[in-house]
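Visitor: let's see this in three dimensions:
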Amino acid sequence: MANPKSAELVIDASLVRRLIATQFPRWSDLEVRPIEPGGWDNRSFRLGEQMTVRLPSAEHYVLQVEKEHRWLPRLAPQLPLPIPVPLAKGTPGEGFPWPWSVYRWLQGETLAVERVADLGQVAKDLTRFLRALRQADAASGPLPGDHNFHRGGPPAFYDEQTRQALPLLEGQVDTVAAREVWEAALAAPFEGTPVWFHGDIAWGNLLVAQGRLSAVIDFGTSGVGDPACDLAIAWTFFHGESREVFRHGMALDRGAWARGRGWTLWKALIVLAGMTGAPASEKAKQRTVIEDVLADHRRFG
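Guide: Got it, this is the predicted structure:
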């Protein structure tokens, strides 16, 4: 949950203008306007035509600022698609209590079915990116922890939450099958070499241009560990042939897919159970995600 004080913060274009004017006056004449849809972990604003300003929306996202500034410049040359480029790091001020960032603007729109020419090609491009990310130099990279809500660690970190959600959803989803999927995830420990993962591969963090995947953004939950958490998009976005293209292209073993289903199931269950404060429209989507995860387990588990 957010820090109670953070809930009182008003993060708007006026605040961003004041921060820019006091800390980066060379950019003070540039227009500031909010980016829609707004983020959950951060609030983002367009700064002129070439930059983006991102401010953490709550205290528990603050650790991500330093991580991105340190690691994104090192990862970028190793990846086949553009990722955010930090240009400046702001400090607390103007009533805003945490560090914040200015990034280079990346062209593109967030991923949507109607914005791509070939969903299978998007799946291929994404697997190419994620394989390259897994191959990036992981020496001294950030291990799973508070900075990324333990993505890349064992899904067992969320065992208590998952088991709390299941009884709340009796009669809404097949909780017997869901427990089976969860137990399968816990029974498939990661035994490989820790690698880089993104941690939140979702439609809102993938940009497309001219019908193709053009950039990957928001590395706040990234780290070095088990890449299984990057499989969630198989059920949250891809379907049919594109899901199979993604599955084949990721080239991960059966245990990784069991953990990937576990990560996806955990998030869908707690959202549907009303444990995250997500809007009703988001809850509705999770039933389909859960059904797809359960069907995938019956087929491949």
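Visitor: please count neighbours and contacts with C-alpha atoms only from this point.
Guide: Noted.
Visitor: and the helices in the chain, which stretches?
Guide: 4-7, 13-23, 63-75, 119-135, 159-168, 175-186, 233-236, 240-250, 254-272, 280-300 (DSSP state H).
Visitor: and for comparison, fold this next one:
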Amino acid sequence: MSAHRPLDSGPPQAHGSISEDTVRALLAAQHPDLAGLPLGERFDGWDMAVFRLGDDYSVRLPRVEAAVGPLETETRLLAELGPGWDFPHPEVVRTGEPGEGYPWPWRIVNWMPGDTTDLLPLPDDAGAALGRAIADLHQIAPADAPYNPEQSLPLSERQADYDYALARLADARGPYGERLLLDVVERIWAEALAAPGPGEPVWSHADLHGSNVLAIDGTFAGIIDWGKMAACDRAVDLGFLYTVLPQDGVITAVNTYLEITGVDDAGLEARLHGVALTKALLWATLDRPLNVGMAWRALAELGASTPA
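Guide: So this is what the prediction gives:
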């Protein structure tokens, strides 16, 4: 991501063929045993369009060609790594090929019950469960693990994004009138850049924000959307938790994580604050209320904005 990239827009336009009729036709042609199941509401993320299929499945279709690679990554890594995880996550149960006017591969996965935590975050006491899940996930990544161009890079290479977003937000107001506390923002960023660097990169979800973390009655219920999985600094997934939990919940998650992993990483706290800060600043520039809301909530939990 560069400093001149336009960020004030929502997800890219989905391929025009994606519709309920197309999904029904694809199912009838390629998975006729599932074609009679009721097709539910369509949900659109940044990369994928998702339709619930019966009680037990969902259909995932790349919305744009750039999402085909992440779908293939998700399929491969869930099969290779997922069986070793002790937290709820989707499993790919069927594969689909282009057809019926739709140009790309698609998948059927098991339905994950729960509500995303983008509008309503988890409470503090859910932090321990998330810390355990991330500790489970964060195994040392091999040299050939995928590289995520937005999240696998070191903090120093995020400076252009930080400068871009801060220039746009210096006089901006959040959805409830919040404003940035520039001195706090600058302090968090300076401390992150000055912190000791990470050790070996670990397998990371790399997109662990509230739209990809599920809750049922205030308890952690799983992690979805694994297409951006890559080798990253441990601070990446932990920093994203500021969009999922209040500050005390993040602290609990990190402490639980450290107890389980036993990792000795003197710069982890400062770096995860830097990750959370840059993600929130960039999202606050978007023209997408859901992301903007998560962004300002994270800034508040970091102490980097005035109260709403």
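Visitor: please state their TM-score.
Guide: The TM-score (TM-score structural alignment, normalised by the length of structure 1) is 0.81; 285 aligned residues with a C-alpha RMSD of 3.0 Å.
Visitor: nearest to Lys89 of structure 1, of the helices of structure 1?
Guide: Nearest to Lys89 of structure 1, of all the helices of structure 1, is helix 63-75, at 7.7 Å by C-alpha to C-alpha.
Visitor: where in structure 2 does the closest one fall?
Guide: Using TM-score structural alignment, helix 63-75 of structure 1 corresponds to residues 69-81 of structure 2.
Visitor: by how much does the matching stretch deviate from structure 1 on average?
Guide: For stretch 69-81 of structure 2, the mean deviation from structure 1 after alignment is 1.2 Å (mean C-alpha distance after the TM-score superposition for structure 1).
Visitor: for that stretch, buried residues please.
Guide: Pro70, Leu71, Thr73, Glu74, Thr75, Leu78 (16 or more other C-alpha atoms under 10 Å).
Visitor: including distance to Ala276 of structure 2, could these go into TSV?
Guide: TSV is the format used below for these (distance: C-alpha to C-alpha, whole Å):
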residue	distance to Ala276 of structure 2
Pro70	23
Leu71	25
Thr73	25
Glu74	24
Thr75	27
Leu78	26
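Visitor: tell me which of the residues you listed is nearest to Asp125 of structure 2?
Guide: Distances from Asp125 of structure 2 to the buried residues of stretch 69-81 of structure 2, taken as C-alpha to C-alpha, are shortest for Leu78 (27.7 Å).
Visitor: I'd say Phe157 of structure 1 and Arg151 touch.
Guide: No - Phe157 of structure 1 is beyond contact range of Arg151, at 9.2 Å (criterion: C-alpha atoms under 8 Å).
Visitor: which one's more surrounded, those two?
Guide: Of the pair Phe157 of structure 1 and Arg151, Arg151 is the one with more neighbours under other C-alpha atoms under 10 Å, namely 28 against 13.
Visitor: state the distance from the more buried one to Lys285 of structure 1.
Guide: Arg151 of structure 1 sits 22 Å away from Lys285 of structure 1, going by C-alpha to C-alpha, to the nearest Å.
Visitor: taking the centroid of structure 1, which residue is nearest it?
Guide: The centre of structure 1 sits closest to Asp200, judged by C-alpha atoms, centre = their mean, with a distance of 2.0 Å.
Visitor: ok, the aligned partner of Asp125 of structure 1 in structure 2 - how many residues close by?
Guide: Under the alignment (TM-score structural alignment), Asp125 of structure 1 pairs with Ala129 of structure 2. By other C-alpha under 10 Å, the residues close to Ala129 of structure 2 number 19.
Visitor: these two touch, right, Ala129 of structure 2 and Gly222?
Guide: No - the criterion here is C-alpha under 8 Å, and Ala129 of structure 2 misses it with Gly222 at 9.8 Å.
Visitor: please enumerate the shared neighbours of the two.
Guide: Counting by C-alpha atoms under 8 Å, 6 or more residues apart in numbering, Ala129 of structure 2 and Gly222 have no contacts in common.
Visitor: quick one: which of the helices of structure 1 is nearest Ala209 of structure 1?
Guide: Among those, helix 119-135 sits nearest to Ala209 of structure 1 (C-alpha to C-alpha), with 11.1 Å.
Visitor: give the buried residues for the closest one.
Guide: 119-134.
Visitor: packing partners for that helix?
Guide: Secondary-structure packing of helix 119-135 of structure 1 (3 or more C-alpha pairs under 8 Å, 6 or more residues apart in numbering; DSSP states H and E): strand 195-197, strand 212-216, helix 240-250.
Visitor: what residues in structure 2 pair up with the shortest one?
Guide: Same thing as strand 195-197 of structure 1. The aligned range for strand 195-197 of structure 1 is 202-204, by TM-score structural alignment.
Visitor: what's the mean deviation for the matching stretch versus structure 1?
Guide: Mean for stretch 202-204 of structure 2 is 1.1 Å (mean C-alpha distance after the TM-score superposition for structure 1).
Visitor: tell me which stretches of the stretch 1-150 of structure 2 form strands.
Guide: Applying DSSP state E, counting those that start in this stretch to the stretch 1-150 of structure 2 gives strands spanning 39-44, 48-53, 57-62, 92-96, 106-110, 115-116.
Visitor: winner for burial among these?
Guide: With neighbours defined as mean count of other C-alpha atoms under 10 Å, those peak in mean count at strand 57-62, which reaches a mean of 25.
Visitor: nearest to Arg17 of structure 1 among the helices and strands packed on helix 119-135 of structure 1 would be which one?
Guide: Closest among these, once you apply C-alpha to C-alpha, is strand 212-216, at 26.5 Å.
Visitor: residues in structure 2 aligned with the closest one?
Guide: So strand 212-216 of structure 1 sits over residues 219-223 in structure 2, by TM-score structural alignment.
Visitor: relative to the whole chain's centre, how far out is that stretch?
Guide: 14 Å (C-alpha atoms, centre = their mean, to the nearest Å).
Visitor: for Ser14 of structure 1, find the nearest of the helices and strands packed on helix 119-135 of structure 1.
Guide: Between those, strand 212-216 lies closest to Ser14 of structure 1; by C-alpha to C-alpha that is 27.9 Å.
Visitor: sorry, back to before: out of the helices and strands packed on helix 119-135 of structure 1, which is the most enclosed?
Guide: strand 195-197 (a mean of 25).
Visitor: gap between Leu299 of structure 2 and Gly239 of structure 2?
Guide: Counting by C-alpha to C-alpha, the gap from Leu299 of structure 2 to Gly239 of structure 2 is 12 Å.
Visitor: cool, and Thr219 of structure 2?
Guide: Thr219 of structure 2 is 20 Å from Gly239 of structure 2, by C-alpha to C-alpha.
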